[in-house]
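*Asks:* Provided below are the primary sequence and the corresponding predicted coordinates.
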Amino acid sequence: METSDDRCADGEEAKVLGRSTRLLAGAVLVACMVFLGSSTPFGTPSARSLPVDAAEDVVPNRVATWNLCNPCDASNVGRAADIAEHAPQVIGMQEACVRDVESIRQHLEHLHGLVYHVKYGSVLRNWGRCGGAPWNPGGYGQAILSAAPMTDAVNVEYPDGGSEDRGYMAVTTTVDGRSVRVFNTHFAERRQEEIRVDQAAVLAKEVARHDRTIVLGDFNAVPDAPELAPMWSLADDADPDCRPSSTGTCETTTDWRSKFDYVFLRDVTALSQRVEPSLYSDHDLVHADLDLR
């Protein structure tokens, strides 16, 4: 089965060159935005006037998932701009460093007037991934941003993460005006299907405890991968055309043209889903508009 790591091994040089070109283009766009923008009370240039009520600019029934790419020399100003363009009520991020997420939050507020709460699902403290002092490396793992407050947060590390510690996090928050349990996860990488089987079993058991759930994440597996069977038995993808069979038509979500990123829904109705390519990651930003009423 083809994985992200397999394709990376086959075409790493080409991919790095392509990503570098996109990042350069993105840096130019960000520089122009900063140069042309007016100043905020925080002394940070603004791409547009701040709204009177920032929360009104968030799409209340929209959720998103995005693997930020790490290690990648990507602009947090650019990452924030990509999120602000679609303004989800909730976004789950993977390969997320605490410092990067804090920077993204600040740019979302100061440049775009979008205010988010945050919860972290860090499973590593890794200097190589996230920097920081050698005795105090940055936290690395998952994060959830929500325009509404979050409660009952849990952070679970999988018994076996594979070549790197992995886990899931969950919170209760508000989407489309209704309370809902939201999960965010990152499954094992490379040729680690057997490990992902165990991880899916752990996650599915917890998801099954809740009547209404949204599961966001990078599952490192294509839709018909056997290890995703427990998830498909509980939930549907937000893309109604994407199913774990040869008849399904699943839009790809990565630079290597595979679908690894999902918005799984349990007792939640999807109105639409879109995949948005980004200059700032090797994964696309995936967002879905939902009906919880």
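*Replies:* Cool, got the structure. Numbers count the residues shown, from 1 in each chain.
*Asks:* hey, let's count contacts and neighbours off CA atoms from now on
*Replies:* Noted.
*Asks:* tell me the helices and strands packed up against the longest helix belonging to the chain.
*Replies:* For the chain, the helix with the greatest residue count under DSSP state H is helix 4-36. Taking 3 or more C-alpha pairs under 8 Å, 6 or more residues apart in numbering; DSSP states H and E as contact, the helices and strands that helix 4-36 lies on are strand 45-46, helix 76-86.
*Asks:* just give the number of residues close to Ala25.
*Replies:* Residues near Ala25, counting by other C-alpha atoms under 10 Å, number 13.
*Asks:* name the SS class of Asp224, please.
*Replies:* coil (DSSP: H, G, I helix; E, B strand; the rest coil).
*Asks:* ranges for the helices of the chain?
*Replies:* According to DSSP H, the helices that the chain contains are 4-36, 76-86, 98-112, 127-130, 193-207, 229-234.
*Asks:* next one for the comparison:
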Amino acid sequence: MSGGRARVSGREVRVSGREVRLFTVVLIAVCALLVGPSAPSGAGSQPPEPARDIVPNRVMTWNICNPCEESNVHRAAEIARFAPQVIGLQEACVRDVEQIREHLRSLHGLVYHVEYGPVLRDWSRCGGAPWRPGAYGQALLSAAPMTDVVNTEYPDGGSEDRGYLAVTTTVDGQSVRVINTHLAQRRQQPVRAEQIRVLAAAVSRHDRAIVLGDFNSVPDAPELTSLWELAEDANPACHPSRTGTCETTTDWLTRFDYVFLRGGITALGHGVHQTRYSDHDLVHADLDTA
């Protein structure tokens, strides 16, 4: 850039090329400070969290609430707080899970495989074109590849279609069957009883299994009996007797969300974590699958 002339206080002053370049650099720096860095939609002013390692023996379950107009950036951040090896999501639209998975990768350095278990297409819940609404149901994210995928819709979903998604993947270095489900709404006990009959038959076919999900049933509900006979909760103090100690997992202070373990898989730790972004809490367990 060549020099030029500028008028200061009515006098013409000669400005060198070096001074022009220096002024340009300073102007760009000031603009950058005023505008600030770009951020994905919904991220707010908070910077991305640093990348962290996935916890190889940790599993989680979370009903992410739908329809709830929550940011998938925030949902991804909640999952990244715990960085599980496997997480089962319920009430999940495929488009939302796609975005959550991408935010986990780009904002938190956590890379997951994904499998979907849609049970219906619903424009009001999942958007899309009216003639091609988005898919809704369960999803599983796993740091390891998933095989032998089975997506089953229950014969009777109650007021809304429901089902389970089953895969084989790696947890704590061992191959294990993982099943993610969402049962009929809480006032539909007879429907849930039949759904659990179908689910228990699937669980019983595997010597070792982890069953995640929103069961819409309290621990001593009669319909859960057949599942308690096959597996136990990751919290050893949580069981169907009235002396059991089960943390609540919903905004209405009930225990509906579980991590059931079958076949000698034991929990080294567990927790229920409140969140602003759903009416269900996140539930995690750190497992010994050896």
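*Replies:* Perfect, I can see it now. Nothing here was measured: the structure is a model prediction, and the numbers come from that model.
*Asks:* would you give the TM-score for this superposition?
*Replies:* After superposition, the two chains reach a TM-score of 0.84 (TM-score structural alignment, normalised by the length of structure 2), with 248 aligned residues with a C-alpha RMSD of 1.1 Å.
*Asks:* re the thing from before, so for Val215 of structure 1, which of the helices and strands packed on helix 4-36 of structure 1 sits nearest?
*Replies:* Nearest to Val215 of structure 1, of all the helices and strands packed on helix 4-36 of structure 1, is helix 76-86, at 18.5 Å by C-alpha to C-alpha.
*Asks:* which residues touch the closest one?
*Replies:* With contact meaning C-alpha atoms under 8 Å, 6 or more residues apart in numbering, helix 76-86 of structure 1 is reached by 26-27, 30, 59, 100, 103-105, 107-108, 112, 114, 278, 280, 287.
*Asks:* tell me the two of the residues you listed that are most distant?
*Replies:* Ala27 and Val59 (26.8 Å).
*Asks:* what's the neighbour count on the equivalent of Thr289 of structure 2 over in structure 1?
*Replies:* Alignment note: Thr289 of structure 2 maps to Leu292 in structure 1; criterion TM-score structural alignment. For Leu292 of structure 1, the neighbour count with other C-alpha under 10 Å is 17.
*Asks:* what do you get for Gly127 of structure 2?
*Replies:* Neighbours of Gly127 of structure 2 (other C-alpha under 10 Å): 15.
*Asks:* corresponding residue for it in structure 1?
*Replies:* So Gly127 of structure 2 corresponds to Gly131, using TM-score structural alignment.
*Asks:* tell me which residue is most central in structure 2.
*Replies:* Leu89 (5.2 Å; C-alpha atoms, centre = their mean).
*Asks:* touching, that residue and Tyr136? I think so.
*Replies:* No. The criterion here is C-alpha atoms under 8 Å, and Leu89 of structure 2 misses it with Tyr136 at 10.9 Å.
*Asks:* before we move on, the earlier item: tabulate the helices and strands packed on helix 4-36 of structure 1 (TSV), appending distance to Ala153 of structure 1 and mean neighbour count.
*Replies:* TSV is the format used below for those (distance: least, C-alpha to C-alpha, whole Å; neighbours: other C-alpha atoms under 10 Å):
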stretch	distance to Ala153 of structure 1	mean neighbour count
strand 45-46	33	20
helix 76-86	23	19
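*Asks:* tell me where the stretch 51-200 of structure 2 has strands.
*Replies:* Listed in chain order, the strands of the stretch 51-200 of structure 2 (DSSP state E, counting those that start in this stretch) span 55-63, 84-93, 113-121, 128-129, 132-133, 135-142, 147-153, 163-171, 174-182.
*Asks:* export these to TSV and tack on distance to Ser217 of structure 2?
*Replies:* Conversion of the strands of the stretch 51-200 of structure 2 to TSV gives the following (distance: least, C-alpha to C-alpha, whole Å):
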stretch	distance to Ser217 of structure 2
strand 55-63	14
strand 84-93	15
strand 113-121	20
strand 128-129	32
strand 132-133	30
strand 135-142	18
strand 147-153	19
strand 163-171	15
strand 174-182	11
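*Asks:* still on that earlier bit, which ones are touching the residue nearest to the centre of structure 2?
*Replies:* Thr61, Trp62, Asn63, Ile64, Gln138, Ala139, Leu140, Asn180, Gly213.
*Asks:* just tell me what the third one corresponds to in structure 1.
*Replies:* Asn63 of structure 2 maps onto Asn67 in structure 1 when the alignment is built from TM-score structural alignment.
*Asks:* how many neighbouring residues does its match have?
*Replies:* For Asn67 of structure 1, using other C-alpha under 10 Å, the count is 24.
*Asks:* before we move on, the earlier item: want to throw the helices of structure 1 into CSV with distance to Thr252 of structure 1?
*Replies:* Output for those, formatted as CSV (distance: least, C-alpha to C-alpha, whole Å):
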stretch, distance to Thr252 of structure 1
helix 4-36, 12
helix 76-86, 18
helix 98-112, 25
helix 127-130, 26
helix 193-207, 19
helix 229-234, 18
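*Asks:* of those, which is nearest Asp176 of structure 1?
*Replies:* helix 76-86 (15.4 Å).
*Asks:* post-alignment, that closest one versus structure 2, mean distance?
*Replies:* Mean deviation of helix 76-86 of structure 1 relative to structure 2 after superposition (mean C-alpha distance after the TM-score superposition for structure 1): 0.4 Å.
*Asks:* now the nearest residue to Ala200 of structure 2 once chain neighbours are set aside: how far from Ile179 of structure 2?
*Replies:* Of all residues not flanking Ala200 of structure 2 in the chain, Leu227 sits nearest, at 5.8 Å (C-alpha to C-alpha, 6 or more residues apart in numbering). To Ile179 of structure 2, Leu227 of structure 2 is 13 Å away according to C-alpha to C-alpha, to the nearest Å.
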